[in-house]
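A.B. asks: pasting the sequence and the predicted coordinates here, then a few questions.
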Amino acid sequence: MAQTSNSSILVIGAGTWGCSIALQLARRGYTRITVLDSSPFPSATAAGNDLNKIAEEANEPAETDSDDEYFWNRLTQLAMHAWKHDPLFSSLYHDTGFIMSAVGDEAYQRCVEYAQSEKNAPVPLNSKQDFQKTMPEGVLQGKFPGWRGFWKEESAGWVFASGALRAMYEEAVKLGVHFMAGSPEGSVEELLYTPNKDAVRGARTGDGVEHTAGQTILSAGANSDLLLDFKKQLRPTAWTLAHVPLSAEEAQHYRNLPVLYAVDRGFFIEPDIEKHEMKLCDEHPGYINPVSENDEFCSVPFARQQIPKEAASRMRLFLSETMPQFAHRGFSFARICWDADTVDRIFLIDRHPDLRNLVVAVGGSGNGFMACPAIGVLVADVLEGKSEERLQRMMKWRPEISFERNWWHAQGRYGAEGKVMDFRDVKEWTVGGM
């Protein structure tokens, strides 16, 4: 059903996707948009409230692409056009280059496939010296034991994540979007339904207020699963990050670096210019927090500004092989970061098939932030009934592929022995200080 600018719209979630959705709808002329979130903006637990995220251009989408290829190429095309040309986003994208690498043979094969898929062949890296030449002298002091990879010198890099989140929020507010953030007034306790349960009327917040709207958009990230039965389509999964503090002199020397990403080790991105902190992640298939409710398995997110000690050890290993000068430096910050994996890691953006007036926009599957400028476009198109057919076919509500879901499937990710990990097995937590 096509919407008009007078339609009332309720967006649940003020994270990366929620802000993108609100912004795009406001840009299209919608004037009655309310956004609810349980945390004051910007949420300390939002995945997008971060120093930076990896971004890179892809090949032009083609009719001959497989459905997966077409989805990612088209999505990336939409997102990168905004990162490069939209005045709101363009200053936040840094085209510094991207290195994709690996240590293990299976992980390296993924790098080879990546290189073969690129229209412009990236530079192969097969030795310590090859890696060291990608950055200024003295940055990569490690021995890179067993490392191999490829260097994409341009059309890739990173985006200033928290800056983009704030920019979307501030522009949306200027355009008239009403944000209600914080508990209890923004904390959604439950969806509101019509008496016969065939449509959603809005949501009830922790203060008992009923927020009704003509259309409700559920985009609460990993917490979406707590508000709606997604038929096993979502698996809330967490990853781990830390910040390495640098001196002002070090931060200057480490500017404009290509992102160094190893699919079975981790990655780092150049330090920010304000706090002089360098973001570091260990790469792995993720952690889940299993809970059994009514004999049904689910993973329930929780917030923590610490990481498992084992994750810190993996980060230390990554540093010892690449930048040993920092391998024993204490971390200034660490936290777990949640997203929701779909079975095929394709986003779930669709009208609910059984509940009228409800659109779901979930399932970032570890790729949600780079795509954020495109998310609002995709959701607005769904709302207005004018989605690109091939994209919509990929993003549809699809519980049929989730009935026999293996909750422990690594889904093409490496590192940490290639296994999804259980938070219940974590014995020690740390911020990573030495």
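C.D. replies: Great, that's in hand.
A.B. asks: CA atoms for contacts and neighbours, from now on please.
C.D. replies: Will do.
A.B. asks: where do the helices sit along the protein?
C.D. replies: For the chain, the helices defined by DSSP state H cover 16-27, 67-85, 105-117, 128-132, 161-174, 248-253, 309-322, 372-384, 389-395.
A.B. asks: which one, of these, ends up nearest to residue 340?
C.D. replies: Closest of the helices of the chain to residue 340 is helix 16-27, at 12.5 Å (criterion: C-alpha to C-alpha).
A.B. asks: which stretches in the stretch 151-300 of the chain count as strands?
C.D. replies: Remark: strands assigned in the stretch 151-300 of the chain by DSSP state E, counting those that start in this stretch are 156-160, 178-181, 188-193, 200-205, 210-212, 215-218, 235-245, 259-262, 266-269, 277-282, 287-288, 290-293, 296-299.
A.B. asks: what would the ones you listed look like in a markdown table with distance to residue 224?
C.D. replies: Shown next, in a markdown table, are the strands of the stretch 151-300 of the chain (distance: least, C-alpha to C-alpha, whole Å):
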| stretch | distance to residue 224 |
| --- | --- |
| strand 156-160 | 25 |
| strand 178-181 | 16 |
| strand 188-193 | 10 |
| strand 200-205 | 13 |
| strand 210-212 | 17 |
| strand 215-218 | 7 |
| strand 235-245 | 9 |
| strand 259-262 | 29 |
| strand 266-269 | 28 |
| strand 277-282 | 25 |
| strand 287-288 | 15 |
| strand 290-293 | 16 |
| strand 296-299 | 12 |
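A.B. asks: here comes the other one, which I'd like you to weigh against the first:
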Amino acid sequence: MHKPYDFLIIGGGIFGVTAAISLAKRSYRIGLLNPQTIPHHLAASTDVSKAVRMEYGSDLEYFRMAEKSIEGWHDWNDLFGEELYREVGFLMLSPGPFEDPRHSFERASCEQLREAGYATERLDPAALRDRFPAVNSELYSDAHFNPRGGYARSGRVVEVLADYARSLGVEVCEGQTASGFLIEKGRLQAVQTREGQAYPCAQAIVAAGACTPYLLPELQPYLKATGHPVFWLQVKDPKLFSPPQLSVFSADISNSGWYGFPYLPEQGIVKVARHANGLELHPERDDRQISDAEVGELRLFLQKTFPALAEAPLVYTRRCLYTDTLDGHFWIDRHPEIEG
């Protein structure tokens, strides 16, 4: 029998490792379970880049959280002596003026930033062409650039944070897949794993990503896993797509869903992805392959937005899984029926 933990965290993605670090700093005894080595190759956190931006339309709460997180990213860069977060800026593109109701997300985002005192730039087609020559300025008549934003090297971030958690005394148990809970008289006693282990704990924190509604089936009416396409493209002219010639970008995102990243030097690629309804799937059983239709939609987007990428070789695809709630917001709460 394992020694009881004050907190046992299920899942070693970004939410799991940061929870472990935060609690370890408060002198709790922490365990962390993860099905494979960290970072897990299928985890949403395990990627080469994730956008870091304050542009959340009219949502002031998310704006403030993102604003605070950017301060934290700079702190981590200093703490670990490594550029885990790259502040290359965030560019919003719109095929019509922000004042058009169809582009209210972009307009509200600009207003939030301006009211908070950020020095940002509104770009007309001529300025867009000069600043970001890879973008088709004939299509996008309005644009906005915010230098306070960029991307995190997400897979590397999780790897570094897992090592940091270990240094703080967190016991990381890799190769252990949570499968159920041992409950007595309505109180959690231990977390059970597929591998036949039982980990006693006073409290358990479920940070299992897309597996959460399957670990806790009672959440299935409220949580679902959806997969969204991600594409890596090989480029002929890296300089054209490297900062400052290109930043993290969104292209009419509330209507089209398209966004992406500048040239990523470690991988030698440009990454483009689509935020939309996605494909509802089971995180372990279902196929995560990208369809020919989705590749065709990518090609059409590139032809219109980045002509120099229209025929760029596609070197890798993946399906990034979201864990969606009914309203799209975070779900952080205690279980209403199980103490602990």
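C.D. replies: It's in. Nothing here was measured: the structure is a model prediction, and the numbers come from that model.
A.B. asks: so which of the helices of the first structure is the most surrounded?
C.D. replies: Among the helices of the first structure, helix 16-27 has the highest mean neighbour count (mean count of other C-alpha atoms under 10 Å), at a mean of 27.
A.B. asks: matching residues in the second structure for that helix?
C.D. replies: Helix 16-27 of the first structure corresponds to residues 14-25 in the second structure, going by TM-score structural alignment.
A.B. asks: run the chain-centre distance for the matching stretch.
C.D. replies: 17 Å (C-alpha atoms, centre = their mean, to the nearest Å).
A.B. asks: mean neighbour count and distance to residue 129 of the first structure added to the strands of the stretch 151-300 of the first structure, as a markdown table?
C.D. replies: Formatted as a markdown table, the strands of the stretch 151-300 of the first structure follow (neighbours: other C-alpha atoms under 10 Å; distance: least, C-alpha to C-alpha, whole Å):
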| stretch | mean neighbour count | distance to residue 129 of the first structure |
| --- | --- | --- |
| strand 156-160 | 24 | 22 |
| strand 178-181 | 20 | 50 |
| strand 188-193 | 18 | 53 |
| strand 200-205 | 22 | 57 |
| strand 210-212 | 17 | 60 |
| strand 215-218 | 26 | 49 |
| strand 235-245 | 24 | 24 |
| strand 259-262 | 24 | 15 |
| strand 266-269 | 25 | 19 |
| strand 277-282 | 24 | 22 |
| strand 287-288 | 23 | 34 |
| strand 290-293 | 12 | 44 |
| strand 296-299 | 16 | 43 |
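A.B. asks: ok, which of the ones you listed comes nearest residue 33 of the first structure?
C.D. replies: Ranking those by proximity to residue 33 of the first structure (C-alpha to C-alpha) places strand 178-181 first, at 6.2 Å.
A.B. asks: the second structure: matching residues for the closest one?
C.D. replies: Under TM-score structural alignment, the match for strand 178-181 of the first structure in the second structure covers residues 171-174.
A.B. asks: mean offset of that stretch relative to the first structure (after superposition)
C.D. replies: For stretch 171-174 of the second structure, the mean deviation from the first structure after alignment is 1.9 Å (mean C-alpha distance after the TM-score superposition for the first structure).
A.B. asks: need the contact partners of that stretch.
C.D. replies: For stretch 171-174 of the second structure, the external contacting residues (C-alpha atoms under 8 Å, 6 or more residues apart in numbering) are 30, 31, 32, 33, 34, 35, 36, 37, 38, 166.
A.B. asks: and these, which of them are buried?
C.D. replies: By neighbour count, with 16 or more other C-alpha atoms under 10 Å, the contacts of stretch 171-174 of the second structure hold 30, 31, 32, 33, 34, 35, 36, 38, 166 as buried.
A.B. asks: which of these lies closest to residue 233 of the second structure?
C.D. replies: Nearest to residue 233 of the second structure, judged by C-alpha to C-alpha, of those is residue 38 at 26.0 Å.
A.B. asks: gap between the counterpart of residue 228 of the second structure in the first structure and residue 124 of the first structure?
C.D. replies: Aligned by TM-score structural alignment, residue 228 of the second structure pairs with residue 239 of the first structure. Look at residue 239 of the first structure and residue 124 of the first structure: by C-alpha to C-alpha, to the nearest Å, they are 28 Å apart.
A.B. asks: ok, now residue 162 of the first structure?
C.D. replies: Counting by C-alpha to C-alpha, the gap from residue 162 of the first structure to residue 124 of the first structure is 33 Å.
A.B. asks: same thing with residue 349 of the first structure?
C.D. replies: 37 Å.
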